[in-house]
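Peer 1: kindly generate the corresponding structure for this input.
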Amino acid sequence: MAQSPLPPVKGVRLASVPAGLQDWQRDDLLLVEIDKGAAVSAVFTQNPFAAAPVVVAREHLRRGRIRALLVNAGNANAATGAHGLEDARACCAAVAETLAVRPEQVLPFSTGVIGEHLPLQKLLDAIPPAAAQLCQRGWDCAAQAILTTDTRAKTANRTLEINGEQVTVTGIAKGAGMIQPNMATMLAYVATDAAIAQSLLDTLAKEAVGASFNRICVDGDTSTNDACVLIATGAAGGPDITPGDAGYRALRQAITEVHIALAQAIVQDGEGASKFVTVQVTEAKSPEEALAVAFAVGRSPLVKTALYASDPNWGRLVMAIGNGIRGGLDTRRVHISLDEVAVVEAGSRAPGYREAQGAAVFAKAAFTIHIALGRGHCSEHIWTCDFSHGYVTINAEYRS
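Peer 2: Model (predicted):
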C-alpha cells in the first residue's frame, strides 16, 4: 500500500532540486520558506568540531526571526575553517536575496563527507530553481533530498484539534550512521501551524529532543553537523498556546511523538542494522545513571555484534553494565531479562534460564533488554541496533 503524502503545515513551503553535489541522480538541495512571524527553535550537536553551517545557524538564531532554511546533502562543510564559514554565509546571502529576506534570517544545514569544501557554485545555481518550486506539499520530496547513507526517508505527522482549529505537526529526518547523543549524525525538521511563543517553543524543542534523538545509538559517534529544528508558524489561527490552555498537553504530546517516531526510524534504518532493540534500565540511583548504563550497553560493539548473531551472550551485557556504573555496584542486586525471559537474577545466571530461550528473543527483529540495578527508583531507556557486516561495508566504502 502506498504511503499517504505528508500533510502540509500552513506557513511552511518547501522545494527540493538536484544540485549535483555528489555522483548521484537525485535531489540533494532543500529550500524551506517560513512565514513572517513564525517562531523557530533549534538544538545542535555538542561536538567541538561543529561544522560551519552549525556555527552560522547558531549565530543567526540569536539575531532574529528565521524565514528560511537551506539544507544540502553530500557534503558536511565541516572542518573547513574560515573558507567553510564564508561558504555557509554565501549560501545564506543567496537565499536571502532570492526570497527578499535578510541573510541572518536564513539557517544553513549540511550533511555528508567531512573535510571537503562545498561545491559552492553548484549550490548557488540551484537556489533560484528551488525558490521557483516552493509549495506547502513539498514534505515528501524534502525527506528524500536530505538523505545520505539512509535506505529510506524518515517521516512522521500528527493532526489534532485545538480550540476548534485543526493543527498539524509534520516532521522529516535523516540519519543512519554516526549516531549517538548529542545528537547523532542526523538532521530533523519538525513544523506545526499552532501558535507558540518563542520561549515556550525553545522549551518544547529541548524536551522533545531529550525524549527522542538523545536516546538513540547506532555506533556511538557524535556528528559534527547534528541539528533538529522546530517551527511554529501560528497559521492555523488562534492565540498563542500556553501551558495553561486545554490543548497544550495534546500539542506537546503530538510534537514529542513526532520526534520519537523520527528518532526510532533512524535506529531502524541504522547502517546495516537488522535488529531494533530497546534497553530499559530501572532501579538506578538517578536518571543520569540509568542513561549511562543504557548507553554503555547500547553502544558496546561486543553487545551489538552478539545482537546481530542472535547470540544471547549475557556475559557481554553484565560487562557493559559494569562499564556504565560510576561507583560501587552490588552485583547481587542486578537482574536482567530479555523481553519476559529472566536471564540474570541476583547477579548470576537465573536458575530456570535456558540458552534456547535467550536465542529465541535475540532472533526477533525487535525486543527489549530489561536491566534492574537494585540501587534506587529511577528509570530510563534508549533505542539501539545491532552491528552487522553491512555496517563495516557501508563505512569502509563511504568515499569509494
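Peer 1: use CA for all of it now, contacts and neighbours both
Peer 2: Will do.
Peer 1: how about the helices in the chain?
Peer 2: All helices of the chain, identified by DSSP state H, fall at 52-61, 81-99, 120-132, 139-145, 198-210, 248-268, 287-298, 301-309, 314-324, 355-362, 389-396.
Peer 1: return the set of buried residues in the fifth one.
Peer 2: This points to helix 198-210. For helix 198-210, burial by neighbour count (16 or more other CA atoms under 10 Å) applies to Gln198, Leu201, Asp202, Leu204, Ala205, Lys206, Ala208, Val209, Gly210.
Peer 1: equivalent analysis for the third one, please.
Peer 2: Using 16+ other CA under 10 Å as the test for burial, helix 120-132 gives Leu123, Leu124, Ala126, Ile127, Pro128, Ala130, Ala131.
Peer 1: any idea which of the buried residues of helix 198-210 is closest to Ser348?
Peer 2: Closest approach between the buried residues of helix 198-210 and Ser348, by CA to CA: Gly210, at 33.3 Å.
Peer 1: just to revisit the earlier point, quick one, which of the helices of the chain is nearest to Cys378?
Peer 2: With CA to CA as the criterion, Cys378 lies closest to helix 287-298 of these, at 5.6 Å.
Peer 1: other residues contacting that closest one?
Peer 2: 217, 279-282, 284, 303-304, 317, 320-326, 378-385 (CA atoms under 8 Å, 6 or more residues apart in numbering).
Peer 1: Val113: which of the helices of the chain is closest?
Peer 2: Val113 lies closest to helix 389-396 among those, at 11.4 Å (CA to CA).
Peer 1: what's that closest one packed up against?
Peer 2: Packed against helix 389-396 by the contact rule (3 or more CA pairs under 8 Å, 6 or more residues apart in numbering; DSSP states H and E) you find no helix or strand.
Peer 1: what's the angle between it and helix 301-309?
Peer 2: Going by axes from the mean of the first three to the mean of the last three CA atoms, to 10 degrees, helix 389-396 is angled at 120 degrees with respect to helix 301-309.
Peer 1: before we move on, the earlier item: so can I have TSV of the buried residues of helix 198-210 showing distance to Ala356?
Peer 2: Output for these, formatted as TSV (distance: CA to CA, whole Å):
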residue	distance to Ala356
Gln198	54
Leu201	49
Asp202	48
Leu204	44
Ala205	44
Lys206	42
Ala208	39
Val209	38
Gly210	36
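Peer 1: next, the structure of the following sequence, for comparison with the previous one:
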Amino acid sequence: MDTLAFRKLTDWLVDGARSAPSPPQMMAETCERLVAAGLPLARVGVFVRTLHPDIVGRNFVWRAGSEVVVGSANYEMLDSEEYRTSPLAIVFAKGCEIRAKLDGPDGNRFPIFAELREEGTTDYIALPLLNVDGSVHASSWTTKQPGGFTDMQLKALRELIPPLSRLIEVTRLRFMSSILLDTYVGNRAGERILGGQIRRGHTEIMQAAIWLSDLRGFTALSDRLPAETVIEILNQYFDCQVSAIATHGGEVLKFMGDGLLAVFPFDEYVGDMGHACAKVLEAACEARANVEAMQFPIGETVERFRFGVALHVGQILYGNIGGGNRLDFTCIGPAVNLAARLEKMASRLHRTVVASAAFAKSCPDRWDELGEFPIAGFSKAERVFGLSDETAGANALPLAGHSSGSVVNSSG
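Peer 2: Alright, predicted model coming up:
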C-alpha cells in the first residue's frame, strides 16, 4: 500500500471531496484512488437508507473499469428472500462487519457468494457506515487478488470508513432534505426553500395555468365509511391525478381534504400559454379517464367515483405566506380564487372539466360555452366552458352496468 496516497485520499474525503461534487463521482474517484494506492478492488457497493414514501434506499455500485451504477430499492425489497439471506441484512440490523474468503469455510454462508465466486472474486468484506444520528448504512468491498485482501489492505479499508461515513452522511442529509421538500411542497417550491427562500414575504409573480379539483360526494362518503377506508380511497383518487399532472409538466402545490391545487408555470415546465394549456387539458382528460376507471370494493358493492376540475390561466403570487414561524409555500391571487369558484360551478353544471374563457381561448376547438354566470366575490360575470365530448345529462346519471355498486356523484 502507498501510505502517502492513502493519506491524501482520507484528507480529500475529510475536506469534502470537492473535485467530485456528485455521489457517483465521489465514489468513482475514491475507488480509483484506492486502486492507485495499491488496494486491488474488484467491486464496491455503498447502500444508503433514505426517507422517501416509495424508496427505502439507494445503492451505488462501482466495478473496476466501469462507471458507477446508481439504483434504488422499494420497501418490498426488505421482505425479499434475496435481501433476507444477504450479508447486508445483518450489517443493517446489527451494525457489524461481515468478512469471508470465498474459498474458505465461510465461502458458502450467503447465496450471493456463489455469484461472486463465478466472477473470480476471492474475498469479501461488508463494513457498516455509522452516522451521527445512529442510523446504520452499509458498504461492501471485494477483490480478485489471489489469497484475498492482506491484513494491511483490510486495515486501510477500516480506516477509510469513518471519513467516508461522514461525507456520505452529509450527502445523504442533503438528498433527504430535497426528497422531503419535493414530497410535501413540490419540486419547484422545494428548490426555492433549499436555495434560501424561507422568510415570510419571499414571493414572486408568475403566469401559470391553474388546476383546482374536487371529489364529488366526499362529505357523504366520509360520513358512511370508516376513516381508514376514506384515506385509502383518497390516496387512490389522488394517484389518478398526480401522475397525469406531473407527466404533463405541472406541479401539485397542495392537497386540501379531497381538493387538489396544481400549477403549470408557462416559463419553466411547459412553455408558452397555448402550449401550457394544451398540456393541462391533456392531463385533465387523462385524470378524468383514470377516475372513471377507478373502482373500490366495499363489502358486496363497488364504489365508483367522479370528480370535477376547473382550469384557468392568470397571474399568481407564489411564495411564503403564514404567521410567526409557521409558513406555507403556496400561491394566492384572484386567478386562484376564480379557479376555486369555477370548480364549484362544475358541480352545479354536472360537468367534469370546466374552463374559464381565458383558458378556453388558449386551446380552442374542444369547448362548448355553457353560459355566463355571476361569480361570488367578482364584479363581473364569467363565461364558463365545458368540454365538447361531455354532456350535462350523461354526467348527471349513474354509470351503467354496475347495478351491484354505488356511484359517488353528489356535490362535495
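Peer 1: what's the TM-score for these two chains?
Peer 2: The TM-score (TM-score structural alignment, normalised by the length of structure 1) is 0.32; 197 aligned residues with a CA RMSD of 6.3 Å.
Peer 1: follow-up on the earlier one: narrow the contacts of helix 287-298 of structure 1 to just the buried residues.
Peer 2: Buried among the contacts of helix 287-298 of structure 1 (16+ other CA under 10 Å): 217, 279-282, 284, 303-304, 317, 320-322, 324-325, 378-385.
Peer 1: export the helices of structure 1 to a markdown table and tack on distance to Thr192 of structure 1?
Peer 2: What follows is the helices of structure 1, written out as a markdown table (distance: least, CA to CA, whole Å):
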| stretch | distance to Thr192 of structure 1 |
| --- | --- |
| helix 52-61 | 18 |
| helix 81-99 | 22 |
| helix 120-132 | 21 |
| helix 139-145 | 13 |
| helix 198-210 | 11 |
| helix 248-268 | 8 |
| helix 287-298 | 30 |
| helix 301-309 | 36 |
| helix 314-324 | 38 |
| helix 355-362 | 39 |
| helix 389-396 | 35 |
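Peer 1: which strand runs longest in structure 2?
Peer 2: The longest strand of structure 2 (DSSP state E) is strand 307-323.
Peer 1: what is that strand packed up against?
Peer 2: Counting by 3+ CA pairs under 8 Å, 6+ apart, strand 307-323 of structure 2 packs on strand 203-215, helix 273-293, strand 326-332, helix 334-348, strand 353-356, helix 357-362.
Peer 1: just the ones you listed: most buried one?
Peer 2: strand 353-356 (a mean of 26; mean count of other CA atoms under 10 Å).
Peer 1: mind giving me the packing neighbours of it?
Peer 2: So strand 353-356 of structure 2, by 3+ CA pairs under 8 Å, 6+ apart, packs with strand 307-323, helix 334-348, strand 382-387.
Peer 1: redo these as a markdown table? Include distance to Asp123 of structure 2.
Peer 2: Formatted as a markdown table, those follow (distance: least, CA to CA, whole Å):
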| stretch | distance to Asp123 of structure 2 |
| --- | --- |
| strand 307-323 | 54 |
| helix 334-348 | 62 |
| strand 382-387 | 66 |
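Peer 1: what sits against the spatially closest residue to Lys206 of structure 1 that is not a sequence neighbour?
Peer 2: Once flanking residues are discounted, Lys206 of structure 1 sits nearest to Val43: 7.0 Å by CA to CA, 6 or more residues apart in numbering. When contacts are counted by CA under 8 Å, 6+ apart, Val43 of structure 1 touches Ala205, Lys206, Val209, Ala227, Cys228, Val229.
Peer 1: distance of the third one from Cys228 of structure 1?
Peer 2: Separation of Val209 of structure 1 from Cys228 of structure 1 (CA to CA, to the nearest Å): 8 Å.
Peer 1: with Leu107 of structure 1 instead?
Peer 2: Using CA to CA, Leu107 of structure 1 is found at 12 Å from Cys228 of structure 1.
Peer 1: comparing those two, which shows the higher neighbour count?
Peer 2: Leu107 (28 against 23; other CA atoms under 10 Å).
Peer 1: about what we covered before: and the angle from the longest strand of structure 2 to strand 326-332?
Peer 2: Using the same axes, to 10 degrees: strand 307-323 of structure 2 against strand 326-332 is 130 degrees.
Peer 1: in strand 307-323 of structure 2, what counts as buried?
Peer 2: Buried residues in strand 307-323 of structure 2, counted by 16+ other CA under 10 Å: 307-321.
Peer 1: nearest to Ala93 of structure 2, of those?
Peer 2: Of the buried residues of strand 307-323 of structure 2, the one sitting nearest to Ala93 of structure 2 (CA to CA) turns out to be Asn320, at 41.0 Å.
Peer 1: is it true that the closest one touches Thr330?
Peer 2: Yes - between Asn320 of structure 2 and Thr330 there is a contact under CA atoms under 8 Å: 6.7 Å.
Peer 1: hang on, Ser139 of structure 2 is in a helix, isn't it?
Peer 2: No - per DSSP: H, G, I helix; E, B strand; the rest coil, Ser139 of structure 2 lies outside any helix segment and is strand.
Peer 1: and it, how far from Arg43 of structure 2?
Peer 2: Taking CA to CA as the measure, Ser139 of structure 2 falls 11 Å from Arg43 of structure 2.
Peer 1: neighbour count for these two, which is higher?
Peer 2: More neighbours surround Ser139 than the other of Ser139 of structure 2 and Arg43, with 22 against 19 (other CA under 10 Å).
Peer 1: once you drop chain neighbours, what's closest to the more buried one?
Peer 2: Closest to Ser139 of structure 2 by CA to CA, 6+ apart is Val46, at 4.4 Å.
Peer 1: tell me how many other residues crowd the one you found.
Peer 2: Neighbour count of Val46 of structure 2, defined by other CA under 10 Å: 21.
Peer 1: next: the one 10 residues further on.
Peer 2: With neighbours defined by other CA under 10 Å, the count for Val56 of structure 2 comes to 17.
Peer 1: quick one: it and Gly71 touch, right?
Peer 2: No - using CA under 8 Å, Val56 of structure 2 is not in contact with Gly71; the gap is 11.3 Å.
Peer 1: many thanks, we can stop here.
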